[in-house]
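Trainee: Next one to model:
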Amino acid sequence: MTALPPSSSPPHSSPLRTASASHGVHLGGRLRRAIRALTEPPPPGVIEEPGELPTVPADLVPLLRELGAALLSSGQSVMDTEQQIGDIAQAYGADQVRTLVLPTGVFIHVETAEGPESDFTGPDTETTLPLHQIGAVDRLVRDLSTGTADLAESRVRLRQILAMPPLYGPLAVVLGHALLTVGFGLILYPAVDALPAYVVMGALVGLLRLLADRWPTLSTALPVVAAFLVSLATITVVAPALDTDPIRLLAPPLVSFLPGAVLTVAAMELTSNQVIAGASRLVYGIAQLLLLAFGVVAAVTVAGPFSTTSTSPLLGSWAAWVGVLFVAVGHRYFSSPPRGSFWWLLLALYAAFAAQTVGLVLLSPQLSGFVGGLVLVPVSQAIARARTGPPAIVTMLPAFWLLLPGALGFRGVSELATGVEAGATDVIDTVLALFSIALGVIVGTALTRDARRVGRAMVRAVTPTP
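Mentor: All right, here's what the predicted structure looks like:
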């Protein structure tokens, strides 16, 4: 009998098992390369010789100027504004672009083949744009970042965005402000007897804001006038009738003047080493609080001494969760978010508030904002990636209001101005809350960016090589 030649394959092997083992080896190698790409330090930079200056479209620098003004009016940090302007410039061939972004202006310098081009602009408006305009500006930025949008048409589109009217009429805006007041009242001081007062005073301040939009002189002094009228009515009428502390009733009606988002963005800029921008924005936020406190002091001077004791019954802890719902509905009519974004806004508000509540249990009231900011960023980014989701900035700005650093700061300054001993403690708590929220947002942004990198690396690793 003729002996068969020995097989080159191991005993009990099969082509299928051999292919599976080979695929496992390749997969393991790809995973190791993905992990190495995420953990190894970047290679040292290479000094390149300057090449020829690019030829950029004629409308690029004017568009960047107008867009920079719109981004400033959207309430974004200087880091995000500078990044967006730089990405658009590079998408259209302007590799050598320098930007200097401050809360009061944007300086743009572009080196081109025809010569250097420089431009400077300030914000289009002294107030923050409504949310539907902010969302439209963000979508325009995304289209321009691809480098395929027509620049001349984009300039026209930007001007149309800034000319968009509010989504709701004056009565709806007043109603929205009243609902915001009720919502923040349920969160800050959920006194049963104070709910009707919240509605009336919130509607009064909403009417004042509408009147100030048509009367520039009143608009300049509106924070002082609103704080004076609300404080005078509270001290002389509302607080004696309810037998409650008037200081605790002041913040909810004045919520639209509280610079919570401004102070939070200022803390983010300071934490990110943007000292000039952060300091100037911080001073502006403090000045807003002092204007409100001046109105309170003027009302106290007119009304005379008052009692800070309170016997009004308070609602349970569930009232704050209902208050978040009122805040979302109030923002829908007062802040004019894009159509179809209400449920997404409600989701972001509840996510931030729930995270802050968990932080309150695990950490402390001053540091609970870190957990809220940490969760807010990935939730807002996930919402923005949904098919019907609004841009992340649209859900983040109202959430900054909800995290309440501005309300705490105003209460502390008001208590200091009126001689209440707890004022210094509230001011310190506000400073800690500001930087805890800012740190949470920064860490959440970094973790979200790293998670996307890991996800892309994993996808590349598990995708078979053709």
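Trainee: Going by C-alpha atoms from here, please, whenever you check contacts or count neighbours.
Mentor: OK.
Trainee: Any idea how far apart the tips of stretch 99-116 sit?
Mentor: Using CA to CA, to the nearest Å, the end-to-end distance of stretch 99-116 comes out at 13 Å.
Trainee: and for that stretch, what are the contacting residues?
Mentor: Applying CA atoms under 8 Å, 6 or more residues apart in numbering, the set of residues contacting stretch 99-116 from outside is 52-56, 61, 64-65, 68-69, 72, 78, 81-82, 85-86, 94, 96-98, 117-123, 276-277, 280-281.
Trainee: I'd like to know which of those are part of strands.
Mentor: 97-98, 117-121 (DSSP state E).
Trainee: Next, please give the residue ranges for the strands of the chain.
Mentor: 97-102, 105-110, 117-121.
Trainee: Of those strands, give the one that comes closest to Gly440.
Mentor: Proximity to Gly440, assessed across the strands of the chain by CA to CA, is greatest for strand 97-102 (22.7 Å).
Trainee: Distance to Ala178 and mean neighbour count for the strands of the chain - can I get that in JSON lines?
Mentor: As requested, the strands of the chain are exported to JSON lines (distance: least, CA to CA, whole Å; neighbours: other CA atoms under 10 Å):
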{"stretch": "strand 97-102", "distance to Ala178": "34", "mean neighbour count": "19"}
{"stretch": "strand 105-110", "distance to Ala178": "34", "mean neighbour count": "20"}
{"stretch": "strand 117-121", "distance to Ala178": "36", "mean neighbour count": "16"}
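Trainee: Mind checking which of the contacts of stretch 99-116 are buried?
Mentor: Among those, those buried by neighbour count (16 or more other CA atoms under 10 Å) are 53-54, 56, 61, 64-65, 68-69, 72, 78, 81-82, 85-86, 94, 97-98, 118, 120-123, 277, 281.
Trainee: this one next, for a side-by-side:
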Amino acid sequence: MLPPGDADGDRTTATRALLAELGTAMIATGQPVQEIEEELAEVGSRLGFPDVQTAVGPTGLLVTLKAGDPATYRSAPAGLRLHQSASVRLIRHQLVHGGLATGAAREQLAAVARRPVGQPLWLVALAWPVLAVGISLILQPGWANIVAAAAGSVLVFALVQLAERYEVVRALLPTLAAFVVSLAIFGAADAGLLEGPLRTVLPPLAVLLPGALVVNGLSELAAGHMQAGSARLTYGLAQLGLFALGLLMATALLRVPASTLVNLRVDEIGWAGAAVGLVLIGSSICLMEGVPLRMQGWVLLVLSLAFGAQLVGQEVGSIGLGGFLGAIAASLGASVVELRRPQLPRLVLFLPAFWLLVPGSLGLVGVTELAAGRESATDVALGLLGVAIAISLGLLVGSSVGRALRGRRAAPAA
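Mentor: Now for the predicted structure:
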């Protein structure tokens, strides 16, 4: 017969392991560390441990159930797709509301990382050019540019597949992708097949650009998480530099004149292109990330809210104001949907809209113009920083209002 204290010890160990596994899964979904710490504390309190302490970083976390107790460190797995993120969010929801035992939750978390997208590879591959076409309809809506963006996305998809098999390709993926796409698109521009090649390069690369890293890093810094924020921001800016390096290598090889490296927008389609582009972006992201069918309409709704708010901000103010309002609309809209329908994870609804803001794309344009001698370093740095800060502040405002709404709804039940 076990001593009386052993059962409590086993429960404590299992709970600490569960929080570590849940927390690292949340890191892999791309959540900012301040949100992870708050939500892990809520789960710990529901499980009977109100004094949970965590130290969350971009690559792992340390968790203890009470000051002075043993602690567990766990490294975060590779990034999760949206369908896996939805499962992680559902597990957390069930733990908070008492619908899932600790052991069952740990089994489900272990199964999440092995869960495939659900669509065949050819359909996922088809989603890449569809996404590039959708982004091009918004960023560079010219017929030749759209065709070039779709072709470039096929090249990027092939490189991504190679990166999964070869470590050297994975390490050089940002530079290789930017080089190959830029070589093809600037070559087409040099042959007189299209105009505005600089903005045409962006849609095929948008999936890989580190806009989310930069903005999440700034939001973590604003929330007081200096180590996580500075590490994520530095890594994101380094990735952005690697993309710019690949682009500049291609333009140097082709001897592209500096006059071609200009932020020129070609509009041959009109306002209808943006509406079609939104639908294509939403549907392609859902295919690529395995988003369940029941969530896809809501993803498109939040995507449309973010784009509309961003467009209004740009019309009445600037790119920074557009990013600020778009981030508020995306974050708050996703929170309201989750509040009304708890089975729809906020993160899954929010991230596609967040990718639409593409702050990394704006940064890539700025770095390229700087290297071409068209802009001063101060102007480029201030422009990139201003847009990223505006989106970060919008994210913080939207998420704060969303938490306040959730708190008011939960207050009567407390």
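Trainee: Which among the strands of the first structure is found nearest to Val375 of the first structure?
Mentor: strand 97-102 (27.5 Å).
Trainee: Give me the mean distance between the closest one and the second structure.
Mentor: Its matched residues in the second structure lie on average 1.2 Å from strand 97-102 of the first structure after superposition (mean CA distance after the TM-score superposition for the first structure).
Trainee: by how many degrees do that strand and strand 105-110 diverge?
Mentor: 170 degrees (axes from the mean of the first three to the mean of the last three CA atoms, to 10 degrees).
Trainee: Strand 97-102 of the first structure corresponds to what range in the second structure?
Mentor: Counting by TM-score structural alignment, strand 97-102 of the first structure pairs with residues 52-57 of the second structure.
Trainee: Quick one: map Ala188 of the second structure onto the first structure.
Mentor: Counting by TM-score structural alignment, Ala188 of the second structure lines up with Val237 in the first structure.
Trainee: And Phe354 of the second structure, by the same measure?
Mentor: In the first structure, Phe354 of the second structure lines up with Phe400, judged by TM-score structural alignment.
Trainee: Count the neighbours of its match for me.
Mentor: 26 (other CA atoms under 10 Å).
Trainee: Tell me which residues touch the corresponding residue of the first structure for Arg81 of the second structure, please.
Mentor: Counting by TM-score structural alignment, Arg81 of the second structure corresponds to Pro130 in the first structure. Pro130 of the first structure sits next to 166, 335-337 when contact means CA under 8 Å, 6+ apart.
Trainee: Check Gln227 of the second structure too.
Mentor: Going by CA under 8 Å, 6+ apart, Gln227 of the second structure touches Gly57.
Trainee: Same question for the one 3 residues further on.
Mentor: Contacts for Ser230 of the second structure were tallied using CA under 8 Å, 6+ apart; they are 217-218, 221.
Trainee: from what I can see Val427 of the first structure touches Pro405, true?
Mentor: No. Counting by CA atoms under 8 Å, Val427 of the first structure does not reach Pro405; the two are 9.6 Å apart.
Trainee: Of those two, which one has the most company?
Mentor: Comparing Val427 of the first structure with Pro405 by other CA under 10 Å, the one with more neighbours is Pro405, at 29 against 21.
Trainee: The more buried one and Phe342 of the first structure, how far apart?
Mentor: From Pro405 of the first structure across to Phe342 of the first structure, the span is 24 Å (CA to CA).
Trainee: and what of Asn273 of the first structure?
Mentor: 35 Å.
Trainee: So those two - more neighbours on which side?
Mentor: Phe342 (19 against 11).
Trainee: counterpart of the more buried one in the second structure?
Mentor: Match for Phe342 of the first structure (TM-score structural alignment): Gln296.
Trainee: Please identify the nearest residue in space to its match, excluding sequence neighbours.
Mentor: Closest residue in space to Gln296 of the second structure, ignoring its immediate chain neighbours: Cys286 at 6.6 Å, by CA to CA, 6 or more residues apart in numbering.
Trainee: same deal with Val117 of the second structure?
Mentor: Closest residue to Val117 of the second structure apart from its sequence neighbours, by CA to CA, 6+ apart: Gly290 at 4.6 Å.
Trainee: Kindly tell me how buried the one you found is, as a neighbour count.
Mentor: 20.
Trainee: how close does it sit to Leu123 of the second structure?
Mentor: 11 Å.
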